[in-house]
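> generate a structure from the sequence data that follows.
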Amino acid sequence: MKQLNIMQIQELIPHRHPFLLIDGIEDYEPGEYAVGYKCVTYREDFFAGHFPEEPVMPGVLILEALAQTGAVAILSLPENKGKIAYFGAVDKCRFKGKVIPGDRLCLETRIIRKKGPMGIGEATASVGGKIVARAELTFMIGA
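Next comes the predicted model:
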């Protein structure tokens, strides 16, 4: 298993606090897949407004965390060093559960198709082995 800490992740993808939404990579294969995680704490800025009485991680940020995990997979290829992976589309998206403070959000994105600078990742987020979100994410590699 290949692991990456937060400093190594920042060498691959351009995201930084407060928008870097992955804390570590537990395994990855360049161009194929990445498995990461986010330790969700009550101190996340978004919980102040989403929702004050019942803090829930916004679904769009779960998708972004999955996309960042996929970006690690695709940008770890030597030919993509220093490039950026942009969102092209989100398809087949389903939310199946809440992510709340104290959860360890597991993130897995597998690259299922690539053609030139574009590709599709099959992404799944889970908490405690229970799927909370799944989607197909289309990405485009840019300079």
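> CA atoms for contacts and neighbours, from now on please.
Noted.
> and the gap between the nearest residue to Lys96 once chain neighbours are set aside and Leu105?
Nearest residue to Lys96, sequence neighbours excluded (C-alpha to C-alpha, 6 or more residues apart in numbering): Val132, at 4.5 Å. Remark: distance between Val132 and Leu105 (C-alpha to C-alpha, to the nearest Å) = 9 Å.
> could you do Ile84 as well?
Following C-alpha to C-alpha, the distance that separates Ile84 from Leu105 is 24 Å.
> here is a second sequence; please produce its structure as well for comparison:
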Amino acid sequence: MGMQYDSNEIAGILPHRYPFALVDKIVDGEPGQWAKGVKCVTVNEPFFQGHFPGKHVMPGVLLIEAMAQVGGVAILALPENRGKLAFLGRVKDARFKRQVVPGDVVEMECRLTRRRGPIGVGECTATVNGEIVVTAEITFAISSAEA
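You can find the predicted model right below:
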């Protein structure tokens, strides 16, 4: 097993806080290379108030954001990137295959495939019970927190 972080440790790497902290734990990975994270979806998520009343479905854009946060942990866990921010630059080829509902445990993996200076690309996949929920290529830019 590689990287493992609980929610408190993730908060030391990522700036996201409630209601936008979308990764409950990191279960494996290698800094600068890849990370695997988990989101346990509950009916108490604030977005279910409006998405949708009577038919709770996790918004696809939040699934993309959750995958990006897993990738953010992978890149920001490098010692030279601690305290920096990873901004979402582009989402390419997002494919949604299944809805995510309360009770689902979403497992997300982001593999960093290219990096040139502060710009990088991650190949991301989210699954529930081994079934693909969404795949996407995510481009990010690393910046100092002061910028």
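> about what we covered before: Ile84 and Leu105 of the first structure - which one has more neighbours?
More neighbours surround Leu105 than the other of Ile84 of the first structure and Leu105, with 24 against 19 (other C-alpha atoms under 10 Å).
> middle-most residue in the first structure, spatially?
Leu66 (2.3 Å; C-alpha atoms, centre = their mean).
> any idea what Gly59 of the first structure aligns with in the second structure?
In the second structure, Gly59 of the first structure lines up with Gly60, judged by TM-score structural alignment.
> got the contact list for that match?
Counting by C-alpha atoms under 8 Å, 6 or more residues apart in numbering, Gly60 of the second structure makes contact with Phe96.
> quickly find the element holding the residue nearest to Lys96 of the first structure.
Counting by DSSP states H and E, the element that carries Val132 of the first structure is strand 130-142.
> show me how far that strand is from its chain's centre.
8 Å (C-alpha atoms, centre = their mean, to the nearest Å).
> the second structure: strands as residue ranges?
25-30, 34-40, 84-96, 105-116, 119-128, 131-144 (DSSP state E).
> most packed of the ones you listed?
When the strands of the second structure are scored by mean count of other C-alpha atoms under 10 Å, the highest mean neighbour count falls to strand 34-40 (a mean of 23).
> which bit of the first structure covers it?
By TM-score structural alignment, strand 34-40 of the second structure lines up with residues 33-39 in the first structure.
> contacts for the matching stretch, please.
21-28, 69-70, 72-74, 102-111.
> what's the mean distance for it versus the second structure?
When the second structure is overlaid, stretch 33-39 of the first structure sits 0.4 Å from its aligned residues on average, using mean C-alpha distance after the TM-score superposition for the first structure.
> please name the nearest non-neighbouring residue to His51 of the second structure.
Distances taken as C-alpha to C-alpha, 6+ apart place Val57 nearest to His51 of the second structure, at 6.1 Å, with adjacent residues excluded.
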